Each structure stands twice: as structure tokens, then as C-alpha cells.
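In: sequence below, structure please.
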Amino acid sequence: MNKKIVVLGGGESGVGAAILAKDKGMDVFLSDYGKIAPHYKQQLIDEGIAWEEGGHDESRILAADEVIKSPGIAPTAPIMVKIAERGIPVISEIEFAGRYTDAKMVCITGSNGKTTTTLLTYHILKNAGINVGLAGNVGSSLALQVAREHHDVYVIELSSFQLENMYEFKANIAVMLNITPDHLDRYDYKMQNYVNAKFRIIRNLTPEDAFIFWQDDPVIQAQLRQVTTEARMYPFSEHLEKDVDAYIDADDELVLNTSHTSLKMPRNHLALHGLHNLYNSMAAGLSACLLDIRKEDIRRALEDFEGVEHRLEYVATVNGVRYINDSKATNVNSCWYALESMPKGVVLILGGKDKGNDYTEIESLVKEKVKAIVCMGKDNAKLLDFFTGKVDAIYDTHSLQDAVDTCAAIAASGDTVLLSPCCASFDLFSSYEDRGRQFKDAVKRLK
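Out: Presented below is the predicted three-dimensional model:
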């Protein structure tokens, strides 16, 4: 009898998983409690896969042999509780896809910098002529690529949500950029639960595999004292420390050292600027070295990478004021990195759906660099309470257009208007991409 697979969630990962399950001869049903986007519906129709939207057929779902859950569905959702009560195994799309490929896996996680590092690693490998796929939070569904394409290597961005339901899946190179508080509403407001989810990336690593991580992250260091891995360790740091494999030397050159490849290049040749991007470049460079990419290919790709939309993205200069779109900064630590790379004279736009944020992390940088804060959200009370009196001026706005108009009115030539919200976008926008695009449109209207 065919294995009964139920896929929950009709987005990129869910539809990809359903197609792979169909191709493997399984009995597949996809269910989405909300609406499925028209292009995903069409894919399901074209593939002849049974689906539903706007609710769950519980009897059909609870008859599954295995459930593939989209990462955005919380384990506390009513249908998930019923699935757990029945003892039905629940896995992620990444876990499912990993069963059907022997490609090498470069898996990247961290609270901040994941997307940049993933795209940079992919850029290096693709430009070096590797048959490489891009998956996870960026690119196409891993399951769909495994079903319909063939790649020798996959570069995969993994969120804590995706890692939650991974068990047998194995990375060949696991990258941990940093861990700072994020998504605590998903983890019972317990930081350790979030850390445990992140560290699932090192599950199943063997002595032939590699673990690349930021040496100076206190949360990573504390967890490494509690867990063990057989993988070879490749820590990176800003400066040379004991045992680090990537650092900046006394001549301001980036040094990458692995058992496979060693290379040096001037730091000022890196395409990406700022301390956080230095770490992203180190992690991507170490991954490429371990995959035996030629030194000249690594250097060239680190020099010509063009960055990520919505991450410290320059938009325009209007009346001498620079406008920067950092809409991807959906947590406080992301905003810290953005402010760290800015000159003084920042007009900072904050606000959105608060995920249990602690703003003390950016307090000293705000006092040092920010001349005004413009709050932008349905409810700005927490931001107003925290920052009033800590900056010269603070404003309460409830739409993006009002926020941008306010910034334009108070910013002087030489200032920087920085959208780096610290919060999720779902109070006023459909996604951080939607927020970023609307910001760019509003800035262009200022000209």
C-alpha cells in the first residue's frame, strides 16, 4: 500500500514536498488553513495533487503515515496538537528532501546574516562552475529541486523553524553565524529553547564534516560546552585568536586557513562592508575552501558580490540625505549590526510586530549615533516608553508614508535615514520584502 503523506502549508516548501512525494509514488494530500497563492494552486493542479485551503479535513490529515509541516506552522497549532496526540511523525521539507539526494549540503543558520552568507556562498560556488542549488529560506524548495533537477551541492539557509523537525538530515558543512534572542514568542520566551533549535544543525555530523562558527559569540561558546560534535571545527574571529581559522591579520588582510586551502586578500577588497559582513565573508570563504574551490575564484567572488535586497540596501540620496533599506532587520541584533556600520546622524525608523524584543541591546548605539527615532507601527507604546528621553526627538507614526515624510522633514544634509525596524512586518505589511519595497517607493516619491 502506498505511504500516505500529508503536507501542511501550501507555500514554496509545502508544494515542493508534495511534488517530491508524488514523484516517489506516495499518496499525497496538501492542506492549508489559509489561502494558497494562485501560482502554487496551479502547480498542484498541473501535478494532479489533491489539496484544500481555508481549513483542515482532520479525518484525512489524521490518517497520514507521516506529516510534512511547513516551517511557519507553530507546534502549538490545534491541528499539530492533534497530530502529536495520534503519534504521527512530523518532519520538515528539508528532512524529507534529504532522504532522496546524496548531494553535498552546505547549511547556514544564525540569528542574523543567514541570507547574505547563503547567497554569497552560492555566488562563489556558481561562479566557480559548480553545479549548485540554492534552497531553504531563499531560492527554490529543496524538495522540488531534488525531484526535478540534479545538483552536486546545495547551499541551504535554515531558520530555527526549519531545524525543529529535522532528525536524520545531515549537513556536510554546517555554519553557525551567531545566536541572539529572536522568535522567543515561538519558544515559550525561553532563550535556551531557541538555542537548542539552532544547534540541531550539528546533528549527525561525522569526522568528515565541518562546523564553521563565530568564535566570539558567548551563546555559541556556552552551548559548545554542553554539546559535542565529531565534526572538524573551523572558528572565525575578527582578529587572530587561539585556534581560529579565519581572521584579519596585522596587515589588514583577510586570512582563511583550512586543511584544503589557505588564502589571503586585503580586507578593503571585500565587496561587503561592516563588521557583520566581514563575518559573513569569512563563513562563506571557509565553506568554499573546504569544497576545494580555487583561490582565485574565491577571491574574485568575495570582491564582486552585490549584496542582498532589503539588507543595508542603499536606496537614494535626496537633498543630501542617504536612505538605507534594512527591512530584513526583524530583530534587535540585526538593527545593532546596521547601526554599527553607520556614521553619526541617523534618523532611525523602528516598529512593527514585537516578538518579545529587548531594546537595551541597541541603547548605547542609539545614544551614540541616532538623532531621532520615527516609530512606525499599529502600536508603538513599547518603543515610545523605552526610547523617550534617550534620543533628542521621537515621533509616533502609523503608516510608512507618514514615517518617510517625517524623516524627510527632520533629516539634514549629511544624515542617514535608516529603516531597520527590529520587528516583524505583519502589523502593516505582508512581509519584510513588502515593507522594504514600499519604503523604496516612498523614498523615490520624495525626489
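
In: make it CA atoms for all contacts and neighbour counts henceforth
Out: OK.

In: right, and residue 93 touches residue 72 too?
Out: No: when contacts are counted by Cα atoms under 8 Å, residue 93 is not listed as touching residue 72 (11.8 Å).

In: more neighbours: which of those two?
Out: Counting neighbours by other Cα atoms under 10 Å for residue 93 and for residue 72 shows that residue 93 has the greater number, 30 against 11.

In: where's the more buried one relative to residue 16, distance?
Out: Per Cα to Cα, to the nearest Å, residue 93 is found 8 Å from residue 16.

In: which residues do these two both contact?
Out: With contacts defined as Cα atoms under 8 Å, 6 or more residues apart in numbering, the residues adjacent to both residue 93 and residue 16 are 142-143.

In: how many other residues sit next to residue 76?
Out: Applying other Cα under 10 Å, we find 11 other residues in the vicinity of residue 76.

In: ugh, wrong one, residue 225
Out: Using other Cα under 10 Å, residue 225 is surrounded by 8 other residues.

In: what's the closest non-adjacent residue to residue 270?
Out: residue 303 (4.8 Å; Cα to Cα, 6 or more residues apart in numbering).

In: so residue 235 sits against residue 220, correct?
Out: No: the pair residue 235 and residue 220 fails to qualify as a contact (Cα under 8 Å) at a distance of 10.8 Å.

In: ok, and what's touching stretch 63-78?
Out: Contacts with stretch 63-78, where a contact means Cα under 8 Å, 6+ apart, come from 3-9, 11, 13-14, 17, 80-81, 88-93, 96, 161-162, 186.

In: also this sequence, please, to line up against the first:
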Amino acid sequence: MKRLVILGGGESGLGTALLGKAKGYNVFVSDSGQIKKKYKDVLTHNEIEFEDGSHSENQILNADLVMKSPGIPNKVSLIKKIRAKGIPIVSEIEFASGFTNATLVAITGSNGKTTTSSLIYHLLKQELDVGLSGNIGDSFAKQILEHDYKNYVLEISSFQLDDIIQFKPKIAVLLNITPDHLDRYDYVFENYIASKFRIAENQTKDDYFIYDADDQVITSWLEKHPIQSTLLPFSLKKKIENGAYLDKQEIKITIDNNQIIMPTGNLALEGKHNIKNAMAASTVAHLLKIRKQTIRESLENFQGVEHRLEHVLKINKVQYINDSKATNVNATYYALESMDAPTVWIVGGQDKGNDYQELFQFVNEKVKAIICLGVDNQKLLENFGGMVDVIVETQFMSEAVKIAYKIAEAGDNVLLSPACASFDLFENYEDRGRQFKEAVRNL
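Out: Below is the predicted model of the structure:
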């Protein structure tokens, strides 16, 4: 019986443990932190051995296969020891994809993954048997075990792609690449780019690669590192023969001479970046033979994603907007770009080596006050101190919202778009976003 060791007892770890056991592996789960009680109960009920609070090397280095949580960096000494013994390390998507014959649609990029994955799922579920997974919802492994869908939409991070071997989506989508998570890639941008492109490394000419043709990083990389798949670019700037482009106020998508045209005026999501997300999603739907009418209607009634430019409430004619999911500068760039009124901006958290320069034009044009919400706000004060009249620091969400309430006037926006990770003051970006919404409702 092969021994499968799982490092990390979160959602993906639990799903892999259950699928592994069902497929005849001897499974052991190890987490250096605490495993949530609800997960422990499931492991115990299924008679799967586990430990938390530390890693016992003698229980791990005898594995035939290791599945590691995407949160564990490669530079950890335990990972180095596992590799030194020649034990293969895989991510959950690699492990799980070996047990399904479903059509896989995989989406990656520095920004817009969750919105685009949710939108693709929304387009496909009207007519197909489809699951939504990856970084979102129930784990891929668990879904394969409980209800093996005929199609999966998978939101995938670079960390998950770092540990694939044979993972091969029928349709791969690469939305954009901007510097993010560089702390995990030795601060070398090329390493991060290469990681994102692994989404297509096992694809053949019968598979599809959908990408942003306006993204200089992507197009330059493709010129130097050609891939096997059929390319379907999308663009806001140039006419595309095979793929999607914007022609005045219409999205035009052409695949093998079959064209679909959609007006952008009726899109439920606002902002230029969401026209791109809609192009990518519609191209996938078009490839999978979803009816044109269904695609149009679905784009018009899509509700968007929690914590992503989410309109919370209007109080005294001030709109409060929760964009807690903006954990990097580029995501905040889209948020500030879409602001159409003077904005009180709540920013800060755990900095991932941010360069704030691309935000300067919007801060000068649109931002009237900045509230720094982080343990260490030095870099924000240095970058933006001279640009706005009011810049204050706090470490409490409730206080940040009260300060914003005092500063904002009728017609203004209050925007939480942190451009940083949340782990200095919050459990995760969801926790940060919920605290913001709660503080707004308590005003």
C-alpha cells in the first residue's frame, strides 16, 4: 500500500486525504499549526491518522508521495529533506486531476482570478454539469470523490502550479502577470512568470490557451518560450483574428470563423478590467458550445464576488466599498482607476515588496485622504505623505471606518483596497472584508 503524506490540514489537505484513502493509499496528515476542529472530526471519523502542532519527520520521510499545501514555501527545511530523498511532492490539483476524466478549465493570473473563475462557472452551469474549485469553494479532490462533475472550473495560484507534473487543462486562461508574491520566488520576477506559464506546459495543439494580448509581460514571454496549445488572445486595443477584441462598444469573439458579438453596455461588472474578464470567460463558454443567448444573459446578471469592489452601503450619500481582496498593488490600481468620485482610501497590511509608483497618478487625481491600516505603515507614509492633506494611521478596522466617516462628505467614496496581505492584523482577506462591512453597518 502506497503511503501518501499530506502537509497542511486545511481544505485542500482534507480533500486529498479523503480521496487518497478512497483510492487505496495509506494516508497521514501533518500540520505544523492547529487543524480546525471540523476537519479533525472528519479525519477521525474516516480513520485517517493525523498530527498537528508539529511535523514528525520519521512519519513523513517514509512517504511514497507528498501533497503539500500551497501555503508552505519550498525553502522550508522539511521540504528540502523530502526532495533530497527523491520523494515526489505534488499539489492537490496535480493529485486530484489523476482521478477524473472531466474537461478542465484552469484560470490563473495575478489579479481577477476569482471574479473570472466565478463568471466562467456562472456561464457554464446554465447548460453543463460543472464544479467550481481550486482556490475557491470545496476542494477539487473532495468534489471528485463526492460528485465527479463532467467539467471543472479551477482557480489556480502560482503556488499550486509549482507542484504539478502531469496536470493538463483542456482550456487554460492566463489573465495578467504583475509582480506579486515575489518573496516566494527569491525576488526574481522571471521565476514567478515561469510559474504562471506552467499552466500550459503539458498542453498540446488540441488544447486552448486564452491570454491577455495587451499584457507586455505575457506577450514577451510567449515570443521567447512558444507553447504547443492553440492560442486565443483577447485585447482592448487591437483587432484579433482568432480570439476576442473590443470594437467600439462591442466585444467580438471569433473561434474558427464562428463569431459572437456582445454589447459591453449591459455588463453587470464595471471597469475596463472587467471587460477583459468578460472576454476571457465568454471565450471559454464559446469553446464549450454554450448558446450565445445564455452567454449574453449570464454576463448581464452576474452578481460579482464578495470582497472585490463590493458596494456595501450608502450612508449620508457616501458609498462604502469593500475591496479587501486587493492584496497587491495591481488589484488596487484597478480599484482606484474605477473610482468616479473623491475617495477616502483605507490601505495597508503586510507588504510583499510593493512598488506603489503606478498608483501615484490616481492618488493625485482622486484620493482626498489616506487611512493606513497596518502594523508597519512606514512605506505608505513615505510614498503618499506628500500627496494628500490627510494621512492617518490605525490598527483597528472599527477606528479606520470611524475616521473615514468623519472625513468623507456627500458624494465621496470610502474604499477599502489594501494592496497588501492581511496577515498582520487579520486572519485573512475575508476576515478583513467582513470586519469592514460590520464596522460600516455599525456607523
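
In: wouldn't the residue nearest to residue 270 of structure 1 be in contact with residue 267 here?
Out: No: counting by Cα under 8 Å, residue 267 is not a contact partner of residue 303 of structure 1; they are 9.7 Å apart.

In: among the contacts of stretch 63-78 of structure 1, which ones are buried?
Out: Among the contacts of stretch 63-78 of structure 1, those scoring as buried are 4-9, 11, 13-14, 17, 80, 88, 90-93, 96, 161-162, 186 (criterion: 16 or more other Cα atoms under 10 Å).

In: which position in structure 1 aligns with residue 203 of structure 2?
Out: Following TM-score structural alignment, the counterpart assigned to residue 203 of structure 2 within structure 1 is residue 205.

In: repeat for residue 353 of structure 2
Out: Aligned by TM-score structural alignment, residue 353 of structure 2 pairs with residue 356 of structure 1.

In: report the secondary structure state of that match.
Out: coil (DSSP: H, G, I helix; E, B strand; the rest coil).

In: that one and residue 32 of structure 1, how far apart?
Out: The separation that residue 356 of structure 1 has from residue 32 of structure 1, given Cα to Cα, amounts to 27 Å.

In: so these two - more neighbours on which side?
Out: More neighbours sit around residue 32 than around the other of residue 356 of structure 1 and residue 32, counting by other Cα under 10 Å; the figures are 20 against 14.

In: my guess is that one contacts residue 57. True?
Out: No: look at residue 32 of structure 1 against residue 57 with Cα under 8 Å: they stay out of range, at 9.9 Å.

In: can you show me the helices along the stretch 51-200 of structure 1?
Out: Listed from the start of the chain, the stretch 51-200 of structure 1 has helices (DSSP state H, counting those that start in this stretch) covering 58-61, 78-86, 93-98, 114-127, 142-148, 160-163, 191-198.

In: what's the local residue count around the counterpart of residue 148 of structure 1 in structure 2?
Out: Using TM-score structural alignment as the criterion, the counterpart of residue 148 of structure 1 in structure 2 is residue 146. When counting by other Cα under 10 Å, one arrives at 10 neighbours for residue 146 of structure 2.

In: where's residue 146 of structure 2 relative to residue 152 of structure 2, distance?
Out: The value you get for residue 146 of structure 2 to residue 152 of structure 2, if Cα to Cα is used, is 14 Å.

In: buried sites along stretch 198-216 of structure 2?
Out: Those buried within stretch 198-216 of structure 2 under the rule 16+ other Cα under 10 Å are 198-204, 207-213.

In: before we move on, what about stretch 355-366 of structure 2?
Out: In stretch 355-366 of structure 2, counting by 16+ other Cα under 10 Å, buried: 356, 359, 363, 366.

In: which bit of structure 1 covers the longest helix along structure 2?
Out: Secondary structure of structure 2 read by DSSP state H shows that its longest helix is helix 272-287. Taking TM-score structural alignment as the measure, structure 1 aligns residues 275-290 with helix 272-287 of structure 2.

In: show me what the matching stretch is in contact with.
Out: Around stretch 275-290 of structure 1, the neighbours that count as contacts under Cα under 8 Å, 6+ apart are 106, 113, 116-118, 120-121, 124-125, 173, 175, 177, 212-214, 234, 236-238, 246-247, 256-262, 270, 272, 295, 298, 302, 337, 340-341.

In: mean deviation of it from structure 2?
Out: Superposing on structure 2 and averaging over aligned pairs (mean Cα distance after the TM-score superposition for structure 1), stretch 275-290 of structure 1 comes out at 0.5 Å.

In: in that stretch, which residues are buried?
Out: Neighbour-count burial for stretch 275-290 of structure 1, counted by 16+ other Cα under 10 Å, picks out 276-290.
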